[in-house]
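Trainee: What follows is a predicted protein model with its sequence.
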Amino acid sequence: MALLWVSVFVNIGLLGFFKYYNFFVDAFVDAFSLFGLSIQPNTLNIILPVGISFYTFQTMSYTIDVYRGKLKPTRDFISFAAFVSFFPQLVAGPIERATHLLPQFYKKRSFEYSKAVDGLRQILWGLFKKIVIADNCAEFVTIIFDGYGSYSGSTLLLGAVLFAFQIYGDFSGYSDIAIGTARLFGFDLRQNFAFPYFSRDIAEFWRRWHISLSTWFRDYVYIPLGGSRVSQWKVLRNVFVIFIVSGFWHGANWTFMVWGALNALYFVPLLVLKRNRVHTGVVAETRLLPNFREFVGIGSTFFLTVIAWVFFRAASMQEAFSYLQGVFSRSLFSMPEVRPRFLFVLLLLFIVVEWFGRREQYAIERLWLGYPRAVRWGIYYVIAMLIFLYGGKEQEFIYFQF
């Protein structure tokens, strides 16, 4: 037990110092200023190690699983070091569990053509998501968010919607590239996104968005707090704890915590009404299109998610509230002042492909496998050409900062 707590405190301590030192100093100063006391503390110009949140949680899962008896401690330092620093997912996940990834380093691997082709296919789709969808959305998102005070409500809503697609294309695109690259080397990484914008409620959304982080907080925070096996009030407390901690994990800014708290508020009615496990399968699994009820569920869930994303994107709480105030103004029903027509076409194409591939691990995994080889290769070349022709200006991966 002592060694477990030493490991946890060291990991949390390093993460807290590099990521949250200045945040806590500023909060300390603000607290004293309420009593009329002025403090001039020294803050540090700390360079945040890339991906520290991801590999910190990954090593913590190893320690905790060893303590729980789910995994035998490894005596192979090289394999353990490779598990911690596995390059495809080192800087932005998925957050892998030692029980799943570490044993793969013990096995002898040989090249498998089918796995390599599958990996390349997933990398291709990940690149399309990132370079064509996310990077093109980012240009307009930056313009709208930076000048939010001078735009109509419809334009601001468009900016928030484009950011929803930007962050999804950016992060799920990186996950696809990481998972596909790992498969080239014979490693299997877990799915990190399962078409979350086709969710019919917020509970389903969080089962499909950033799955490796959501399940990490479930297994190592929510369940140890009692999960859903305690009183109703404690269950609600646990929900708010994991959502707010999840927000705080993303960065040292109140906007992230409000983003987490807002998602908790979305989640609570489903939990109270015991409807948080209603939608566990794929939407319209045996049908081409969703029915009216499913369509309304998808639309309302997406809208709530878009509103929450404003807090995630905004630089401050004041900016977030001002932005939302602008969204819900009389100009909400006017024509947007920014109309990226070519981007709408790309987004429509993207949504259609994702919809038809929603039953798979990634959209184009099996989408055209029944077609002749010439047709399949032609489609892959078209996707590659779209990447070259419509790739937006180079944008850093959003989750590199976390």
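Mentor: Cool, got the structure.

Trainee: When you work out contacts or count neighbours from here on, use the C-alpha atoms and nothing else.
Mentor: OK.

Trainee: how long is stretch 205-221 end to end?
Mentor: Start and end residues of stretch 205-221 are separated by 19 Å (Cα to Cα, to the nearest Å).

Trainee: Ok, stretch 92-102 next?
Mentor: End-to-end distance of stretch 92-102 (Cα to Cα): 18 Å.

Trainee: can you list contacts of that stretch?
Mentor: With Cα atoms under 8 Å, 6 or more residues apart in numbering as the test, stretch 92-102 has contacts from 51, 54-55, 57-59, 61-62, 65, 70-71, 79-80, 83, 89, 174-175, 178, 187-192, 210, 212-213, 399-400, 402.

Trainee: residues of it that come out buried?
Mentor: Burial within stretch 92-102, assessed by neighbour count using 16 or more other Cα atoms under 10 Å, is assigned to A92, G93, P94, I95, E96, R97, A98, L101, L102.

Trainee: Kindly indicate whether the fifth one is helix, strand or coil.
Mentor: Looking back up the chat, that one is E96. coil (DSSP: H, G, I helix; E, B strand; the rest coil).

Trainee: From L37, how far out is it?
Mentor: For E96 relative to L37 (Cα to Cα), the value is 46 Å.

Trainee: isn't P88 right next to A178, touching?
Mentor: Yes: assessed by Cα atoms under 8 Å, P88 is found in contact with A178 at 4.7 Å.

Trainee: quick one: which of the two has more around it?
Mentor: A178 (24 against 19; other Cα atoms under 10 Å).

Trainee: residues touching that one, list them.
Mentor: P88, Q89, G93, I123 are the contacts of A178 under Cα under 8 Å, 6+ apart.

Trainee: Give me the subset of the residues you listed that lies in strands.
Mentor: Of the contacts of A178, none are assigned to strands by DSSP state E.

Trainee: so which of these would you say is closest to L265?
Mentor: Of all the contacts of A178, L265 sits closest to G93, with 26.8 Å by Cα to Cα.

Trainee: Make a ChimeraX selection of whichever of the contacts of stretch 92-102 turn out to be buried.
Mentor: Filtering the contacts of stretch 92-102 down to the buried ones (16+ other Cα under 10 Å) takes a single ChimeraX command:
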select :51,54,55,57,58,59,61,62,65,71,79,80,83,89,174,175,178,188,189,190,191,192,210,212,213,399,400,402
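
Trainee: Next up, a structure to set beside the first:
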Amino acid sequence: MLFDSPVYFLFLILVTAIYWKLGFRAQNRLLLAGSYFFYGWWDWRFLFLMAGSTVIDYLIGSAIASSQDQRKRRTLLTASLVLNFGVLAYFKYLGFFIHSSERLFPSLAAHSLKHTLLMIVLPPAISFYTFQEVAYIVDVYQRKVEPAHSLEEYALFISLFPHLIAGPIQRPSHLLGQVQQPRTFDSTKFFHGCMLIVSGILRKCVIADNCATIANAAFTGKLGHGWLPHLLGIYAFAFQIYGDFAGYSDIARGSAQVLGFHFMVNFRQPYFSTSLQEFWRRWHISLSTWLRDYLYIPLGGSRHGEFNTYRNLFLTMLLGGLWHGANWTFVIWGMLHGIGLGVERLFGGATADSAAARRFQPVRALLVFHFVCLGWIFFRATSLHDAMHYLRGFTQSSDVYQAAHFIPPLFAFVVLCLAMDIFMERSGTEYFLQRFSPTIQTAGAAAVLLLAAFAATGQASPFLYFQF
């Protein structure tokens, strides 16, 4: 059930209409049933995996919270981490490691095992709900949050459908309390939730999907070869993935808000960043803060000398890259950002906020953007061979006329995206037009929906982060 599909909006309208007629406990039960229906829409068999891990982690969390024996608590924590990451590794990475081992050691290739692994299907959202379960167990272990009062509450915290498939990754301290408290209808928040959904439709269906047409043509060679098609392709993909994921996040946050929940902002105009560190404070904020709190800091953070700090930065970004997918392209992407953050810390961290540095902010922003675009090549390519082939294209001459007619539409979508971001950056708002009157916002929403209808590409374009 895709967020930009008619069936999802029909589902959301029906759930919302019934939801606000029920009492608190009945609301939670409706959302839990609706969330499992939403998840089972892809394949009902995956419900057993999510339900099983939910029950086990709920029981382990309760046992950790009630025990005063530190050794027992640590054993339970370890068991939960091994279980969660073990299941994730099996479904997401086992085939990758077997395939990589076979390429390194052909004589050890297990032909029958390889074909068995091809039957492993990656369950939707497993990376997202696994990270959420880990955050809960660790926070309960560290006594930062109280355990869920019931299995029903914990199951809803894990499976609430607006965040289930691709985040934002919710923290127990933020969402679990909202699950446990009655929600009251607020017409203003409901309206803002609807506007967030419209904002997401604009970013996804108008900007991202049309940029995807250009990016796909460039990366598959249909746009031609040489520096201009490849340059257009990487710019198109940069705004495709941004519009795609920011649009998803807006729809997720808006869907939650019409139900009385509040989700954290997941994007804050990341392409205006003047450093890589700032980029990761603005891009996929729920993931970057999760990696900081549950990986970088436990590794030691910056507490044990410069060498260990650089090591921890590199490992965090390397594993963050691997989290996105079982492919060496994601490993390289994570390594690039790890190296970039290390170099930035070594040479520029101390003076990043100086008066001289502020004068060169536009130049710094362009440099950071193009470094990010370099990484997007590996993120988008299906293999290292394809990524290197794409990079080599920048050194080749190109037929300018063949690709030139794609420049105006790409320019229009980029300008639209940046105009929205400039307004939001200066106004401090969470969506475009938020500062205007409800009448103007409603008219703007109608215009966006008409634009989305006319600008639709006519091709299915699933959200990129659904694969993670």
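Mentor: Arrived safely. Predicted model, so just to flag it, every value in this text is computed and none were measured.

Trainee: Any idea what the TM-score comes out to?
Mentor: TM-score for the superposed chains, counting by TM-score structural alignment, normalised by the length of the first structure: 0.91, backed by 387 aligned residues with a Cα RMSD of 2.2 Å.

Trainee: In a markdown table, list the buried residues of stretch 92-102 of the first structure along with distance to F140 of the first structure.
Mentor: Output for the buried residues of stretch 92-102 of the first structure, formatted as a markdown table (distance: Cα to Cα, whole Å):
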| residue | distance to F140 of the first structure |
| --- | --- |
| A92 | 24 |
| G93 | 27 |
| P94 | 28 |
| I95 | 30 |
| E96 | 33 |
| R97 | 37 |
| A98 | 40 |
| L101 | 39 |
| L102 | 41 |
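
Trainee: and which of those residues is nearest A164 of the first structure?
Mentor: Nearest to A164 of the first structure among the buried residues of stretch 92-102 of the first structure: A92, at 18.2 Å, using Cα to Cα.

Trainee: ok, the equivalent of I241 of the second structure over in the first structure - contacts?
Mentor: When the first structure is aligned by TM-score structural alignment, the residue opposite I241 of the second structure is I167. Residues in contact with I167 of the first structure, defined by Cα under 8 Å, 6+ apart, are A134, I398.

Trainee: The helix or strand hosting I167 of the first structure vs the second structure - mean distance after superposition?
Mentor: Here I167 of the first structure, judged by DSSP states H and E, is contained in helix 153-184. Once superposed with the second structure, the aligned residues differ from helix 153-184 of the first structure by a mean of 0.6 Å; criterion: mean Cα distance after the TM-score superposition for the first structure.

Trainee: Quickly note the distance from S300 of the first structure to N263 of the first structure.
Mentor: In terms of Cα to Cα, S300 of the first structure sits 14 Å off from N263 of the first structure.

Trainee: And the two? Which one has more around it.
Mentor: N263 (23 against 16).

Trainee: The match of I241 of the second structure and P41 of the first structure, how far apart?
Mentor: Counting by Cα to Cα, the gap from I167 of the first structure to P41 of the first structure is 35 Å.

Trainee: same deal with V352 of the first structure?
Mentor: Noted for V352 of the first structure: a distance of 53 Å to P41 of the first structure, by Cα to Cα.

Trainee: Then A194 of the first structure?
Mentor: Computed as Cα to Cα, the A194 of the first structure to P41 of the first structure distance reads 45 Å.

Trainee: Same question for A178 of the first structure.
Mentor: 41 Å.

Trainee: Using the three-state scheme, assign I120 of the second structure.
Mentor: Once three-state DSSP is applied, I120 of the second structure turns out coil.

Trainee: And it? What does it align with in the first structure?
Mentor: Using TM-score structural alignment, I120 of the second structure pairs with I46 in the first structure.

Trainee: just checking, that match touches L15?
Mentor: No: counting by Cα under 8 Å, I46 of the first structure does not reach L15; the two are 11.9 Å apart.

Trainee: So for the two, which residue has more residues nearby?
Mentor: Per other Cα under 10 Å, whichever of I46 of the first structure and L15 has more neighbours is L15, with 19 against 12.

Trainee: check which helix or strand covers the more buried one.
Mentor: helix 2-33.

Trainee: Next, the buried residues of that helix.
Mentor: Result for helix 2-33 of the first structure [16+ other Cα under 10 Å]: buried residues S7, V8, N11, L15, G16, F18, K19, Y20, N22, F23, V25, D26.

Trainee: Please tell me how far the fifth one sits from G251 of the first structure.
Mentor: With distances taken as Cα to Cα, G16 of the first structure is found 11 Å from G251 of the first structure.

Trainee: what does A308 of the first structure give?
Mentor: Distance from A308 of the first structure to G251 of the first structure, by Cα to Cα: 15 Å.

Trainee: next one: R121 of the first structure
Mentor: As defined by Cα to Cα, R121 of the first structure lies at a distance of 33 Å from G251 of the first structure.

Trainee: Nearest the geometric middle of the first structure, what residue?
Mentor: In the first structure, the C-alpha nearest the mean C-alpha coordinate belongs to H210, at 4.1 Å (Cα atoms, centre = their mean).

Trainee: what kind of secondary structure is L287 of the second structure in?
Mentor: Classification of L287 of the second structure by three-state DSSP places it in helix.

Trainee: Name the nearest residue to it, sequence neighbours excluded.
Mentor: I169 (6.6 Å; Cα to Cα, 6 or more residues apart in numbering).

Trainee: how about the one you found, what's its match in the first structure?
Mentor: For I169 of the second structure, the aligned residue in the first structure is I95 (criterion: TM-score structural alignment).

Trainee: Repeat that for T188 of the second structure.
Mentor: In the first structure, T188 of the second structure lines up with S114, judged by TM-score structural alignment.

Trainee: The host helix or strand of that match vs the second structure, average distance?
Mentor: For S114 of the first structure, the host element (DSSP H and E) is helix 113-127. Average distance, helix 113-127 of the first structure versus aligned residues of the second structure after superposition (mean Cα distance after the TM-score superposition for the first structure): 0.6 Å.

Trainee: next helix or strand past that helix?
Mentor: Assigned by DSSP H and E, the successor of helix 113-127 of the first structure is helix 135-146.

Trainee: Tell me roughly how far that next one lies from the second structure on average.
Mentor: Looks like 0.9 Å for helix 135-146 of the first structure (mean Cα distance after the TM-score superposition for the first structure).

Trainee: One more: stretch 2-16 of the first structure?
Mentor: Compared with the second structure, stretch 2-16 of the first structure is 0.5 Å away on average (mean Cα distance after the TM-score superposition for the first structure).

Trainee: What span of the second structure is that stretch aligned with?
Mentor: Counting by TM-score structural alignment, stretch 2-16 of the first structure corresponds to 75-89 in the second structure.
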